[in-house]
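Colleague: Generate a structure from the sequence data that follows.
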Amino acid sequence: METTNRRAIAILFLTMFIVMVGFGVIMPILPFYAENMGASATDLGLLFATYSIIQFFLAPVWGRASDRLGRKPVILVGLVGFSISFLIFGLATSLWMLFAARILGGVLSSAVLPTTMAYVADTTDEEARGGGMGIMGAAMGMGVIFGPAIGGFLGEISPSMPFFFAAALALGVAAFALAVLPESLSEAARQEARANGARSSGLMEIFTALAGPLGFILVLAFLASFASANLEGTFALFAEAHLGFGEAEMGLVFTVMGVVMALTQGLLVGRFINRWGEERMIQVGLLSSAIGFILFLVTFNLPSVMAVMAAMGLGNAALRPAVNSLVSKRTPPDEQGTMLGVVNSYNSLGRIFGPVAGGLIFDIMGYQWPYIFGSVVFFLILGLSVFLFNRNRLVPVGRTHVWSESSAGSD
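Modeller: Now for the predicted structure:
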């Protein structure tokens, strides 16, 4: 990777890290903050779901905008929007202001992730693509690790302090990116995107892409996110019922998984993808998750839970970067932002419905069943991926895609 590209990737790493620190900072605080303003459990659920719902619809729109206008201005809009939304959170005095801040944050800050991934695609060749996506995943993972700890500390000072801190971080990164981040998309590529997608906002691609050659990858992204969210939404209740865990044990378990995933994504994912290809790494992630969900049911103490979580994190670390890398390699240069936004939409859709399904299964059938159900979903996707990846390999030809028995740089 050239020196200029390395600098750009480093800036993007910092951007994603700070953004996820900002998200993580509010996670331990927001439920209590909203509760003090009269929020019910349903209100809290809606408050958390609002961002994912908006992101589902708007991530491809921002991706399309970055194809037409360039990556840098869209990233800046997302960072500034992120900052403004958290400033409103900190100043909020009533529940409606929290929802207004969450909606504004969803509309504007949903620009950051798909555009950042498209920037990585612009500045890496196929050999370095998976590694670049992995580095962004590591930045997100590290932000999620450090954010809640910082938020808990600042929340002791003042309930609104974590929100002001997140707003200041985002604004600082925006100023830094404005000064030093180069534009990755050439004017010629932007003109081509404007010409080829003159009547498309990117929104319809959420639905039309399902009928295209990347349809299975989008379904895979949704189902994997959906099944993972079964764990995220119910794991605290499962661990309490199964092993009597409290907050301290839960924090340690998720920290272990976060550290393992961040290190794997930052140091190993690129090498794994270059050696075995995106398809195989996706299958490794699916298999590790399917087995891990079942193994949770036979854990008996904190070390056993941490061991299963670490093993899942190691296998799962390549799943999302591999999906993003595969989609990027199968997409024309002037559609990178749009299609990576569509992938992000289906990840968001899984995060909307996964916790709801997990909670219902937990309440109706018992604490073991969300994990049995999640494992079945992962095994189902794995079986379909083995059949489809081995039977048909997708190869781009000009602006169209065809099925071929040979893979373009996947193995």
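Colleague: Every contact and neighbour count from this point should use C-alpha atoms.
Modeller: Fine.
Colleague: can you pull the buried residues of stretch 200-213?
Modeller: By 16 or more other Cα atoms under 10 Å, the buried positions in stretch 200-213 come out as 201-203, 205-206, 209, 213.
Colleague: start to end distance for it?
Modeller: In stretch 200-213, first residue to last residue: 19 Å (Cα to Cα, to the nearest Å).
Colleague: Contacts for that stretch, please.
Modeller: Here stretch 200-213 makes contact (Cα atoms under 8 Å, 6 or more residues apart in numbering) with 57-58, 60-65, 215-216, 218-219, 338-339, 342, 345, 394, 401-403.
Colleague: Mind checking which of the residues you listed are buried?
Modeller: So, of the contacts of stretch 200-213, 57-58, 60-65, 216, 218-219, 338-339, 342, 345, 394, 401 end up buried under the neighbour-count rule (16+ other Cα under 10 Å).
Colleague: Let me see the contact set for Met261.
Modeller: Counting by Cα under 8 Å, 6+ apart, Met261 makes contact with 138, 141, 313-314, 316-317.
Colleague: mind redoing it with 10 Å?
Modeller: Contact analysis of Met261 by Cα atoms under 10 Å, 6 or more residues apart in numbering lists 134, 137-138, 140-142, 255, 267, 269, 310-318.
Colleague: Which element, helix or strand, includes the nearest residue to Met136 once chain neighbours are set aside?
Modeller: By the measure of Cα to Cα, 6 or more residues apart in numbering, the closest residue to Met136 outside its immediate chain neighbours is Phe13, 5.8 Å from it. If you go by DSSP states H and E, Phe13 is part of helix 3-26.
Colleague: next up, for comparison:
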Amino acid sequence: MWLYSTAKVICVANTAVQTLLKTTVTDLCASDEESSKVFNKLGAFNSIAFLFGIVLGSHIADYERGIDYAYLLIISNIVVSIGLVKTLPRVDSKGTKHDDKDVGLIEGALKEVQSVYIDLKKLVVSPRYWDIFTIHLLIECGFFMYYNSSGLTLRTQHNMSEKYIGYLITLIMVVSVGCRLVMSKMKSKFYPTDLGYLMLWHSTLAEALAYLTLALTSSLAVFVLAMAAVSCAKTFIDTALNNLLLSRTEASEKGIVISSFDNVVSVGQVLGPLLAGTVSEIFGIRSSYIVGAVFMFVGSQIANTQRTR
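Modeller: Sure thing, here's the model as predicted:
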């Protein structure tokens, strides 16, 4: 068990990959618009990879020693990824100078954690970024409350097996991929001059409505449609937030800002399930969707207020 726990801790290092990719994209792209288009494509590829991973993993796991084969496949994937990283162009970036004084491993790790906390706190309360980070935190908390509760709702209230839940998630991810593939065209048609607030306002309201539908419906078909709506709305929300972040961030601080922005997801991954479990225990599982809808509504009002300033 200790070996498994250690491996899980080591795997956390993989969470920095998305931040590094985003920073590399902003270094290589000539404009914010080009960066936004690349981010949309990266999101589509992430959705496809997630989709393919669910399907392939579920089939491999059915074989004898299937879990072992799945981990071997993951190792092969990591080796290929290391080779692909070597092909990335080298970009000189202005980093923060670090003290060359030797420090212990634990002390160094604690300093890094403290640095992340200070950077995140500074950005959340700054006049330049407070609205983006606050909306992002509300959205991620609400989303992970939904994510933590939807599977349990399907199992306990709709008697759906794990196998069919996996197929359903796969289908919803296909919808998400489709949204990302048409994102650029939809933005140019419906939001040609929008910095991101209008799209964010519309998307958060749509997601709030989807959460309320999840809380109130007893129909499996309507529940599934609401899950698909959540997936689509979240795709538009992520795009709008990225566009806003790109329009605000200075070149000298983009590394700190982007990494801190991604750290908000980790905060949501902790707070969301914690809130969902607490609320579900007291008021029932469907109540977590209502709390998520409240978070979305607050985020939408912040976006609308900033839009009309």
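Colleague: circling back to that earlier point, what range in structure 2 matches the helix holding Phe13 of structure 1?
Modeller: Helix 3-26 of structure 1 corresponds to no residues in structure 2, going by TM-score structural alignment.
Colleague: what do you get for stretch 229-238 of structure 1?
Modeller: The alignment places stretch 229-238 of structure 1 over residues 144-153 of structure 2 (TM-score structural alignment).
Colleague: The matching stretch: average distance to aligned residues in structure 1?
Modeller: Superposed on structure 1, stretch 144-153 of structure 2 shows a mean distance of 1.1 Å to its aligned residues (mean Cα distance after the TM-score superposition for structure 1).
Colleague: Now which residue in structure 2 aligns to Gly359 of structure 1?
Modeller: In structure 2, Gly359 of structure 1 lands on Gly277 (TM-score structural alignment).
Colleague: and the gap between its match and Gly268 of structure 2?
Modeller: The gap separating Gly277 of structure 2 from Gly268 of structure 2 is 14 Å, by Cα to Cα.
Colleague: any residues in contact with both of the two?
Modeller: Met145.
Colleague: neighbour count winner among those two?
Modeller: A direct count of neighbours by other Cα atoms under 10 Å for Gly277 of structure 2 and Gly268 places Gly268 higher, at 21 against 17.
Colleague: out of everything not next to it in sequence, what's closest to the more buried one?
Modeller: The shortest distance from Gly268 of structure 2 to any non-neighbouring residue, by Cα to Cα, 6+ apart, is to Cys141 (4.5 Å).
Colleague: same check, this time on Pro355 of structure 1
Modeller: Here the residue nearest Pro355 of structure 1, using Cα to Cα, 6+ apart, is Gly233, at 4.6 Å.
Colleague: residue boundaries of the strands in structure 2?
Modeller: All residues of structure 2 lie outside strands when identified by DSSP state E.
Colleague: Number of residues surrounding the nearest residue to Gly270 of structure 1 once chain neighbours are set aside?
Modeller: Spatial nearest neighbour of Gly270 of structure 1, excluding adjacent residues (Cα to Cα, 6+ apart): Gly131 at 3.4 Å. By other Cα under 10 Å, the residues close to Gly131 of structure 1 number 27.
Colleague: And Gly131 of structure 1, what's its match in structure 2?
Modeller: Checking TM-score structural alignment: Gly131 of structure 1 goes with Lys37.
Colleague: Its match reaches Met183, doesn't it?
Modeller: Yes: at 8.7 Å, Lys37 of structure 2 counts as touching Met183 under the criterion of Cα atoms under 10 Å.
Colleague: List the residues that contact Met339 of structure 1.
Modeller: Residues near Met339 of structure 1 by Cα under 10 Å, 6+ apart: 59-61, 63-64, 114, 118, 202, 205-206, 209, 214, 218, 324, 327-328, 330-332, 345.
Colleague: among the residues you listed, which are in helices?
Modeller: 59-61, 63-64, 114, 118, 205-206, 218, 324, 327-328, 345 (DSSP state H).
Colleague: would a markdown table of these with distance to Glu249 of structure 1 be doable?
Modeller: Below are these laid out as a markdown table (distance: Cα to Cα, whole Å):
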| residue | distance to Glu249 of structure 1 |
| --- | --- |
| Ala59 | 35 |
| Pro60 | 38 |
| Val61 | 40 |
| Gly63 | 39 |
| Arg64 | 43 |
| Pro114 | 33 |
| Ala118 | 37 |
| Glu205 | 42 |
| Ile206 | 39 |
| Leu218 | 34 |
| Asn324 | 32 |
| Val327 | 37 |
| Ser328 | 38 |
| Ser345 | 32 |
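Colleague: quick one: contacts for the aligned partner of Gly152 of structure 1 in structure 2?
Modeller: The alignment partner of Gly152 of structure 1 in structure 2, by TM-score structural alignment, is Ser58. By Cα under 10 Å, 6+ apart, Ser58 of structure 2 lies in contact with 52, 66-67, 70, 163, 166-167.
Colleague: same question, Val144 of structure 1
Modeller: By Cα under 10 Å, 6+ apart, Val144 of structure 1 lies in contact with 17-25, 27, 138, 254-255, 258-259, 262.
Colleague: Nothing else from me, thank you.
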